[in-house]
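could you look at this predicted model? Sequence included:
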Amino acid sequence: MPEAGGTHRVHGFALPPLAAYVHIPWCVRKCPYCDFNSHAAGPELPEEAYVDALLADLQADLPRVHGRRLVSVFFGGGTPSLFSPRALGRILEDLERHVGFADDVEITLEANPGTFEQAKFRDYRGLGINRLSIGVQSFQEAKLKALGRIHDGREAIRAADMARAAGFDNFNLDLMHGLPDQTIEDALADLRTAIAQGPTHLSWYQLTLEPNTVFWSQPPELPEDDTLWDIQEAGQALLAERGYGQYEISAYAQPGRRARHNLNYWTFGDFLGLGAGAHAKLSDADGRIQRLWKTRLPKDYLAADKPFLAGERLLDAGELPFEFLMNALRLTEGVPTELFGQRTGLPLAVLAEGRRDAEARGLLIDDPGRLAASARGQLFLNDLLQRFLP
């Protein structure tokens, strides 16, 4: 397979499924732990202007679609539920008209309990949005206050009730652990409360201190490592007991309710990235794979004299093993070995040396038919991935 200029001509490559991520970059208030591209909303959101920009951004990306329909759409942020049903409807109409939806398309909207209005969410459901992801983080007042959240525990429970009343039978609750001064009992109480709301999916992940956040410069006192480990073990046991199977590092689902949008990321699928600071991964029929990113600041994204595309980079063949495994090995079951060739166009032999090393260290399972981290490899994922660096 000849290579030139960082591109590669591939054998057996198949265009992967295509998803779309739509970024809404405003929140009521910026949380001190958040390192996402989100900004405190002013008294008036430039909703119409931003949707106009999103639709123009989509038009610019259409040549990269290559006839594929969308298997999922994810409205993320920020807080997308700050936008009206009319605004989100315009986006969905354009996506369906110009790209098209798979028959079983999954359309997810992120929302925070403080932005829930039952009539508004019924309208969202009427648009075809069929999954919610509700940012609860905790149900305990002291913990929510420490995290800078604007809702309380009662509002979080009411949000789940309203989601069901609005017609959503598929929703995720986002929950954090390892919070300031959190005990095992605190963490399990949050989990039990979340489970009692009957979500089909739970994202349960540890608070980490990220650069460029308030918590990074003014760190709170977090639990000791032994406590964090105990929380993780006890929480995983509770989730398994209640029927939530872990299928990714921080994702737990009832049978048949795994998040298809996120699974597309983890299996190295393609995705459009629309909106301020959105990232994309897109392949062409010749097997070239690009990462793209859009202009980050909303004011620049909205400026008529500035392009939507801030940068793009063609992935070299030597980078693809790490890029693929960085995603696929997050899955507890891993992926079938043939997926590597289908998504990268490279022969499985390019992984041979790294696989032998990882298997010898007990980080990768010894299975010719699967690429999957062992239990030890899941705990030391960064160490495992080091075996496949270019």
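Received, thanks.

C-alpha from now on. contacts and neighbour counts both.
Fine.

got a list of contacts for the longest helix along the chain?
Counting residues, the longest helix in the chain under DSSP state H turns out to be helix 225-241. Contacts with helix 225-241, where a contact means Cα atoms under 8 Å, 6 or more residues apart in numbering, come from His177, Gly178, Thr183, Ile184, Ala187, Leu188, Leu191, Gly245, Gln246, Tyr252.

okay, buried residues for the helix or strand just after it please.
Using DSSP states H and E, the helix or strand that directly follows helix 225-241 along the chain is strand 245-248. Along strand 245-248, these residues count as buried under the neighbour rule (16 or more other Cα atoms under 10 Å): Gly245, Gln246, Tyr247, Glu248.

just the element for the nearest residue to Ala251 once chain neighbours are set aside, please.
The spatially closest residue to Ala251, leaving aside those adjacent along the chain, is Ser203, at 4.8 Å (Cα to Cα, 6 or more residues apart in numbering). If you go by DSSP H and E, Ser203 is part of strand 201-206.

could you tell me the angle between that strand and helix 225-241?
Taking axes from the mean of the first three to the mean of the last three Cα atoms, to 10 degrees, strand 201-206 and helix 225-241 form an angle of 170 degrees between their directions.

picking up where we left off before, show me the contacts for the residue nearest to Ala251.
The contact partners of Ser203, by Cα under 8 Å, 6+ apart, come to Asn172, Leu173, Asp174, Leu175, Ser250, Ala251, Tyr252.

assign the fourth one to helix, strand or coil.
When the structure is split into helix, strand and coil by DSSP: H, G, I helix; E, B strand; the rest coil, Leu175 lands in strand.

try Ala156
State at Ala156, reduced to three classes by three-state DSSP: helix.

is it in contact with Glu141, as I believe?
No. Shown here, Ala156 and Glu141 do not form a contact pair, counting by Cα atoms under 8 Å, at 11.1 Å.

neighbour-wise, which of these two wins?
A side-by-side neighbour count of Ala156 and Glu141, using other Cα atoms under 10 Å, places Ala156 first with 24 against 14.

one more to weigh against that first structure:
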Amino acid sequence: MTKQILNNLLFIVLPIFLIGQGREEGFVRTDTLGKTKNIKFIGLPIAFYTPETQFGVGGGGQMFLLNNTNQYNQRLSNVLFSGIYTTAGQIMFNVTPQVYLGKGDYFIDAEYLFEIYPNSFWGIGPETPEENEELYDQTTHKLKVSFLKRLPPDLNFGFTYNFANHQVTEVEEGGLLDLGTILGSDRTIISGIGAEFNLDTRNDIGSPTDGQLFGIGAHFSSPILGATHGFNKFTLDLRNYEPLGARSTLATQVYIENNYGDVPFQGMAFFGGSNSARGYFYGRFLDKNMYVVQAEYRYRFKPRWSFAAFGLIGSVAGDASDLLRFNSVKPGYGAGVRFKLLKDQGTWLRLDIGNGKDGQNGIYFGVNEAF
């Protein structure tokens, strides 16, 4: 554990610019490689650390459309892309266009992801034992396209198309996935449409100190559209950021996910990770239903330095009525530090140490706040 902490601290002081698992706000705008009257291009190195990936390095870039701006919040249309290799043997290529139309009255938000991803699987349910862990390899092509309409000043709603092709290429002999009884153990295609609604009054995306985000999503995967399994996914994301004086903020989040139908394990709710349940490996527990309630106190003790302490509870279950069973509740807690890279640019480096139930723990190093 000490060695991992030291490695993360070394990455903080290295003269390299970083991105976590975010969007354009995760990039530090550093080296402008090309600029015309309408387009600006920036090349960027990438580095991060999570328990699921270990250290990740790579490169990417971002193209800004200078004449295509959201008039409500002054965000530019852009296309962001990256290529990453991790010490866990994972390869990821990602392209995410974000385009504003009608000066921000309409918004196209898209993402394409290709990855070769060795991962761990413990089974399905809230109480899978640690000794169940087995390794598997998966190759994924994923596409998401959302078209949203803005109702000024803060309301957005629209429709989404989701496609994912998950090909499990290698499993452990005699393991749970090798038995073939778990949906998605060989191949899963998710294809369907959905609807999204959100009310966003945050004063900043990467590190908000005031405002709220209320998001609702409904997504459907259907064999009519080429899916291997038919199921429905509903999500609720409620966040509040309450200033406590000039330097402090109390951030809270309630996240609920419910899935109904023939849900492959790739489409289930994944508990853990660097954003929703720090202290648990992302996917350590998974099932059809999940909730996470977390709170974080943030204190800016210097203009470019802040401290955070967080706590959370959550769980997964096959039946939503079982989510609040006392013996399946999974608590987590931890703390971390943040450093603002540039005085006039709102990008923060984040280092968190999280602890969970039964010795679960994790170190998370990336960009901007967890939520």
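Looks like it arrived, so ask away. Source: prediction; values computed, not measured.

can you give me the TM-score here?
Taking TM-score structural alignment, normalised by the length of the second structure as the basis, the two superposed chains have a TM-score of 0.32; 188 aligned residues with a Cα RMSD of 6.3 Å.

would you turn the contacts of Ser203 of the first structure into JSON lines with neighbour count?
Formatted as JSON lines, those follow (neighbours: other Cα atoms under 10 Å):
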{"residue": "Asn172", "neighbour count": "27"}
{"residue": "Leu173", "neighbour count": "27"}
{"residue": "Asp174", "neighbour count": "21"}
{"residue": "Leu175", "neighbour count": "22"}
{"residue": "Ser250", "neighbour count": "17"}
{"residue": "Ala251", "neighbour count": "22"}
{"residue": "Tyr252", "neighbour count": "24"}
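
which parts of the second structure are helices?
Assigned helices in the second structure, in chain order: 2-13 (criterion: DSSP H).

what is the nearest of the buried residues of strand 245-248 of the first structure to His23 of the first structure?
Ranked by distance to His23 of the first structure (Cα to Cα), the buried residues of strand 245-248 of the first structure are led by Glu248 at 23.1 Å.

how near is the closest one to Asn262 of the first structure?
Between Glu248 of the first structure and Asn262 of the first structure the distance is 10 Å, computed by Cα to Cα, to the nearest Å.

likewise for Ala40 of the first structure?
If you measure Ala40 of the first structure against Asn262 of the first structure using Cα to Cα, the figure is 26 Å.

could you list the buried residues of stretch 239-257 of the second structure?
Neighbour-count burial for stretch 239-257 of the second structure, counted by 16+ other Cα under 10 Å, picks out 239-243, 248-257.

and the furthest pair within those?
Of all pairs drawn from those, the one with the largest separation by Cα to Cα is Ser248 and Glu257; the distance is 29.8 Å.

quick one: the helices in the stretch 101-250 of the first structure?
For the stretch 101-250 of the first structure, the helices defined by DSSP state H, counting those that start in this stretch cover 118-126, 141-146, 153-165, 184-196, 214-217, 225-241.

okay if I get those helices as JSON lines plus distance to Thr7 of the first structure?
Supplementary listing: the helices of the stretch 101-250 of the first structure in JSON lines, determined by distance: least, Cα to Cα, whole Å:
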{"stretch": "helix 118-126", "distance to Thr7 of the first structure": "42"}
{"stretch": "helix 141-146", "distance to Thr7 of the first structure": "48"}
{"stretch": "helix 153-165", "distance to Thr7 of the first structure": "46"}
{"stretch": "helix 184-196", "distance to Thr7 of the first structure": "47"}
{"stretch": "helix 214-217", "distance to Thr7 of the first structure": "39"}
{"stretch": "helix 225-241", "distance to Thr7 of the first structure": "42"}
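
and the ones you listed: which comes nearest Asp300 of the first structure?
Taking Cα to Cα as the criterion, Asp300 of the first structure comes closest to helix 214-217 out of the helices of the stretch 101-250 of the first structure, the separation being 24.1 Å.

and the gap between the residue nearest to Ala251 of the first structure and Leu239 of the first structure?
Going from Ser203 of the first structure to Leu239 of the first structure by Cα to Cα gives 11 Å.

likewise for His261 of the first structure?
Between His261 of the first structure and Leu239 of the first structure the distance, using Cα to Cα, works out to 22 Å.

can you check Gln342 of the first structure too?
The spacing between Gln342 of the first structure and Leu239 of the first structure, counted by Cα to Cα, is 33 Å.

now do Ala4 of the first structure
Ala4 of the first structure is 49 Å from Leu239 of the first structure, where distance means Cα to Cα.

of those two, which one has the most company?
A direct count of neighbours by other Cα under 10 Å for Ala4 of the first structure and Leu239 places Leu239 higher, at 21 against 8.

just checking, Trp305 of the second structure touches Leu341?
No. Here Trp305 of the second structure does not reach Leu341: they are 9.6 Å apart, not a contact under Cα under 8 Å.

which residues touch the closest residue in space to Tyr333 of the second structure that isn't next to it in sequence?
Distance criterion Cα to Cα, 6+ apart; nearest residue to Tyr333 of the second structure, sequence neighbours excluded, is Gly311 at 4.2 Å. When contacts are counted by Cα under 8 Å, 6+ apart, Gly311 of the second structure touches Gln294, Ala295, Glu296, Pro331, Gly332, Tyr333, Gly334.

what's the neighbour count on Glu338 of the first structure?
By the measure other Cα under 10 Å, the count of residues near Glu338 of the first structure is 13.

ditto for Leu135 of the second structure
As a burial measure, the neighbour count of Leu135 of the second structure was computed by other Cα under 10 Å and equals 14.

just give me the neighbour total for the nearest residue to it once chain neighbours are set aside.
Take Leu135 of the second structure and drop its neighbours on the chain: the residue closest to it by Cα to Cα, 6+ apart is Ser120, 4.6 Å away. Other residues within reach of Ser120 of the second structure, judged by other Cα under 10 Å, total 18.
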